[in-house]
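1. Sequence first, predicted coordinates after that:
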Amino acid sequence: MFTTRPTLQGTFGMVSSTHWLASQSAMAVLEDGGNAFDAAVAAGFVLHVVEPHLNGPAGEVPIVLAPAGGEVRVLCGQGGAPAGATVAHYRSLGLDLVPGTGPLAAAVPGAFDAWMLLLRDHGTKSLADVLAYAIGYAEDGHAPVERVGETVATVRELFEREWPSSAEVYLPGGRPPRPGELFRNPALAATWRRLLAEAEAEAEARVQAGASGGGEGGTGDDLRVAQIEAAREVWRGGFIAEALVRQAGRPTLDTSGTRHVGTLSADDLRGWSASYEDPVTYDWNGWTLCKAGPWSQGPALLQQLALLPKDPADLPAYGSAEYVHLLVEGCKLAMADREAWYGDAGAGAADDVPVRELLSAEYNAVRRRLIGEKASYELRAGAPGGREPRLSAHALAVASGEVGVADASRGPGAAMG
């Protein structure tokens, strides 16, 4: 039967991403002799350019990687909260919640360092090679998807009033980007060009001094690795770090309705780096599924599988109302546990999350009995190991409908701002 979405097959390589320019860039890297890790890094940076409403270099990234013939690993690109972001500090500002937007909502940026570690330890290309695609689309322009302009339109006044540097980029000619028109981000292109120039100069000095670095599974030559290490230092302690700290200290209106400064400091940036860890796994129907740890929401999918019957033959007919009902209600239970039990990234932070109990057969057998014939509208977190769920009054208010979901989430444009 003819279809416009045939099954894709090939013998060389394949790339999938949320934007065709990122996929195309990654495929170009493969065709130029790069490996899958080189291609992934190139695609990641292109997405920062073409999907700024969804992600950015100062965001976060969870990476699950499986080197050929090696073990599955997780690379944590989720920075923790700044040291100054304490409960006492927020309460001293008269806040019961962290605002959904603005500098007080910012974690330590983690995406850039994670991409650098992936390239350093598993890639083969230079930093200049993989950044070339993102720089090109930022400098020469690309046709933005409709959602970019739509998102910018929702925060236009905020950008004009509170985020003038964002307005300069995302309101060219005083209006949001339009589909079909070339949209450029010269400021980002200039940032990457300066970072490359400084990293290359520093790397040359390091190699001459015999001080190049390396890491887990390092495969590159000394100069390539030294350039990546130097770029990490520029991000954490150079002109980019200075700009991040300076922006965090600028009073900005957030969802609390008040202007606040952030808590991000130079010490926060220097004191954090991306790190490797084992994945959280669950075996189901002959497959072992791997997810990032409870600093992400990855284990929630594993919990949803744990809530299903062990024998797929016991599942309701695929696509039936009973089938959809089972999956949706199981998703609700897993997400309730996510709200109650998942925690921050960082050494020792995940030890308080009872992952083993949350995925155990005994726990999920009890949870499965909560799925009745009718949909539940309650936030029903469990008590793994007999522990009491930790749910904030705000989370309960959102679940009951007393607070809108939009009020509880990050505001639109958070990635771009």
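-> Nice, thanks for sending it over. These numbers come from a predicted model, not from an experiment.
2. from here on, contacts and neighbour counts on C-alpha atoms
-> Will do.
3. all strands for the chain, in order.
-> 61-65, 73-77, 252-253, 259-260, 275-277, 280-284, 287-291 (DSSP state E).
4. how about those in CSV, adding mean neighbour count and distance to Glu31?
-> Below are the strands of the chain laid out as CSV (neighbours: other CA atoms under 10 Å; distance: least, CA to CA, whole Å):
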stretch, mean neighbour count, distance to Glu31
strand 61-65, 20, 21
strand 73-77, 23, 25
strand 252-253, 20, 45
strand 259-260, 18, 48
strand 275-277, 15, 28
strand 280-284, 17, 33
strand 287-291, 15, 28
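5. Use this one as the comparison:
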Amino acid sequence: MVSSTHWLASSAGMAVLERGGNAFDAAVAAGFVLHVVEPHQNGAGGDLPVVFARGDDKRPTVLCGQGVAPAGATVKHFSDLGLALVPGSGLLAAAVPGAVPAWLTLLRDHGTMELADVLGYAIGYARDGYPVTPAISQCIAEIEPMFREHWTTSADVYLSGGGVPAAGSVFRNLTLAATYQRLADASGSTREARIDAALEAWNQGFVAEAIDAFARTAWRDSSGSDHAGVITGADMAAWQPSYEEPVRYDFGGYTFCKTGSWGQGPVLLQQLALLQGQELGEPGSVDFIHRVVEGAKLAFADREAWYGDGFDTPMDALLSPEYNAERRALIGEVASLELRPGSPEGRVPVLPSRPELPIPVDASTGEPVASGAGRGAARGDTVHVDVVDRWGNMVAAMPSGGWLHSSPVIPALGFCLGTRMQMTWLQDGLASTLTPGLRPRTTLSPTLALRGEEPVLAFGSPGGDQQDQWQLLFVLNHVLGGMDLQAAIDAPTFHTSHFPESFYPRPAYPGRVVAEARLGAAVLDGLRRRGHEVVVAGEWALGRMCVVGRDPERGLVRGAANPRGMQGYAVGR
């Protein structure tokens, strides 16, 4: 079974399974296709966390493809440029691109097929073309002035026909196809050696050389000025993906596994811990939404104070029953308008101070969720793929970054660099202060769930800061509400924009709840009476959930995908 945010990626993954490949082969094939067919949501220059379990040992494992801040990415460097925030677009915000090295590592260590075979699907779509979705066309239209005036290398690719590609037209990226083909043609005496040769070509060869050369030129970014990047080929050569133990939490008979606190993943577990034992009421009711939203506010406040790479995050305390009993007592009958991090182990939280600047928010800021989530716009920023195979291997992967509006296309490679460093702060002493060699605190957050020792669910939703709110609703709908996988995804969705966004220019909307209109006027009015500022989104507007599952006792697999946007697709047999 394969579920992803695009039907072509799911179909490619399923084709790999039909050819005898395993879940890792299929996930890699689907992931590279997503880089091609959803260029407004992710790209080869982005990043990737994966949570997976092998069928032969069942241990949940995290593969971190989130690259680190380059050696030159210091607070002083940005301050000397007169910047109070890391820009949301352009080259300055580029961390080491980790997605492709992570896919290659996953394939080498756990797959069975040749790189050329799994890459062939993405190469074919980049070379021969794929149908442009309405979302791609709209995104390019919004960024068109930036392309024509400042990012001419992007215009050469995305406006190559003289204008914005129309929805339904066939689009090609021949330079990206050539880049992938060079990786696929890497030589070696064994399958693993050929993949290692492709990794070397990326980290130390032609890809690193092209990135190093391109980043030395100044390009316009969301600060309104032109800046060169700080990333170098040496930064790329010094980094590689890593395997880690996940953070776990037991809820409703499942064990949920997430990345460490270098990402926001544990915030899902904190929300579950806060809701543990509460009487939530019916899913979609006023009481249910109020309790979930107030819990999210507390959990995400802790994210702001305590999550960051290289920081001493007190994770055991944050998930402890004692701490969550104290925090749970803060949830009242009316909406809180405060950002209230806790004091685990008696430690005093320190929060960032967002500078009050005349910061423009438009299509050039580089991140669609940032400019739209607070107002209820349903625009994605990321992609997702889940796979389960006949041997019980399970993969949940969340590629993102390097989207077409993040930075100009590198003409020698056909893709853009990411802007993940915008999630750091230029203030010393914070959990997520910009620090060379450390990972920016990413929002990317795939999930694996076990029953007993058996991996049974792999899932995730794109959506920036909303990822672990929409995933929470899926969990509650499925685990507590008894809904099947598809019904749990389809149910009316909501989230809060109460806390500082992870994306430039880092706004917050205290007390705000963004909700699908399907919740109904009575529920929405009930939330307003509780003190929430309610922004009504469309009937089917929020979330891009994907999920696959397995039933070890009956030998069945299952899956579901999001109907919103008419693009997600689950397929299996």
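-> Yep, it's here. All values derive from a computational prediction rather than experimental measurement.
6. ok, back up a step: mind checking which of the strands of structure 1 is nearest Gly238 of structure 1?
-> strand 73-77 (19.6 Å; CA to CA).
7. Can you check which part of structure 2 that closest one sits on?
-> On structure 2, the counterpart of strand 73-77 of structure 1 by TM-score structural alignment is residues 61-65.
8. one step back: how about the strands of structure 1 in JSON lines, adding distance to Pro103 of structure 1?
-> Shown next, in JSON lines, are those (distance: least, CA to CA, whole Å):
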{"stretch": "strand 61-65", "distance to Pro103 of structure 1": "19"}
{"stretch": "strand 73-77", "distance to Pro103 of structure 1": "19"}
{"stretch": "strand 252-253", "distance to Pro103 of structure 1": "7"}
{"stretch": "strand 259-260", "distance to Pro103 of structure 1": "7"}
{"stretch": "strand 275-277", "distance to Pro103 of structure 1": "24"}
{"stretch": "strand 280-284", "distance to Pro103 of structure 1": "31"}
{"stretch": "strand 287-291", "distance to Pro103 of structure 1": "29"}
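9. got the contact list for the match of strand 73-77 of structure 1?
-> 47-53, 98-99, 101-102, 106, 240-246, 258-259 (CA atoms under 8 Å, 6 or more residues apart in numbering).
10. Distance-wise, check the spatially closest residue to Val523 of structure 2 that is not a sequence neighbour relative to Gly526 of structure 2.
-> Closest residue to Val523 of structure 2 apart from its sequence neighbours, by CA to CA, 6 or more residues apart in numbering: Val286 at 5.5 Å. Distance, Val286 of structure 2 to Gly526 of structure 2, using CA to CA, to the nearest Å: 6 Å.
11. if you count what's nearby, which of the two comes out ahead?
-> Val286 (22 against 15; other CA atoms under 10 Å).
12. That one: what's it in contact with?
-> Val523, Leu524, Gly526, Leu527.
13. Out of these, which is nearest to Ile140 of structure 2?
-> When the contacts of Val286 of structure 2 are compared for distance to Ile140 of structure 2 (CA to CA), Leu524 comes out closest, at 34.1 Å.
14. For Cys64 of structure 2, see how far away the closest one is.
-> Going from Leu524 of structure 2 to Cys64 of structure 2 by CA to CA gives 39 Å.
15. Repeat that for Ala317 of structure 2.
-> Distance from Ala317 of structure 2 to Cys64 of structure 2, by CA to CA: 24 Å.
16. Next: Ile359 of structure 2.
-> Distance from Ile359 of structure 2 to Cys64 of structure 2, by CA to CA: 32 Å.
17. ok, now Ser189 of structure 2?
-> From Ser189 of structure 2 to Cys64 of structure 2 the distance is 27 Å (CA to CA).
18. Val571 of structure 2 now?
-> Applying CA to CA to Val571 of structure 2 and Cys64 of structure 2 gives a distance of 27 Å.
19. again with Val348 of structure 2
-> Taken as CA to CA, the span from Val348 of structure 2 to Cys64 of structure 2 is 29 Å.
20. and what of Met236 of structure 2?
-> For Met236 of structure 2 relative to Cys64 of structure 2 (CA to CA), the value is 15 Å.
21. Arg327 of structure 2 matches what in structure 1?
-> By TM-score structural alignment, Arg327 of structure 2 lines up with Arg367.
22. neighbours around its match, how many?
-> The burial count for Arg367 of structure 1: 20, using other CA under 10 Å.
23. and it, what does it touch?
-> By CA under 8 Å, 6+ apart, the residues touching Arg367 of structure 1 are Leu307, Leu333, Gly382.
24. make it 7 Å
-> Arg367 of structure 1 makes no contacts at all, as judged by CA atoms under 7 Å, 6 or more residues apart in numbering.
25. now it: how far from Val280 of structure 1?
-> From Arg367 of structure 1 to Val280 of structure 1 the distance is 20 Å (CA to CA).
26. likewise Pro354 of structure 1?
-> Taking CA to CA, one finds Pro354 of structure 1 at 12 Å from Val280 of structure 1.
27. swap in His122 of structure 1?
-> With CA to CA as the criterion, His122 of structure 1 and Val280 of structure 1 are 21 Å apart.
28. for Thr154 of structure 1, same thing?
-> 37 Å.
29. again with Glu150 of structure 1
-> The value you get for Glu150 of structure 1 to Val280 of structure 1, if CA to CA is used, is 37 Å.
30. what does Arg356 of structure 1 give?
-> Taken as CA to CA, the span from Arg356 of structure 1 to Val280 of structure 1 is 9 Å.
31. try Arg175 of structure 1
-> 45 Å.
32. looking at structure 2, which residue lies furthest from center?
-> Ranked by distance from the centre of structure 2 (CA atoms, centre = their mean), the top residue is Ser189, with 35.4 Å.
33. Cool, thanks, talk later.
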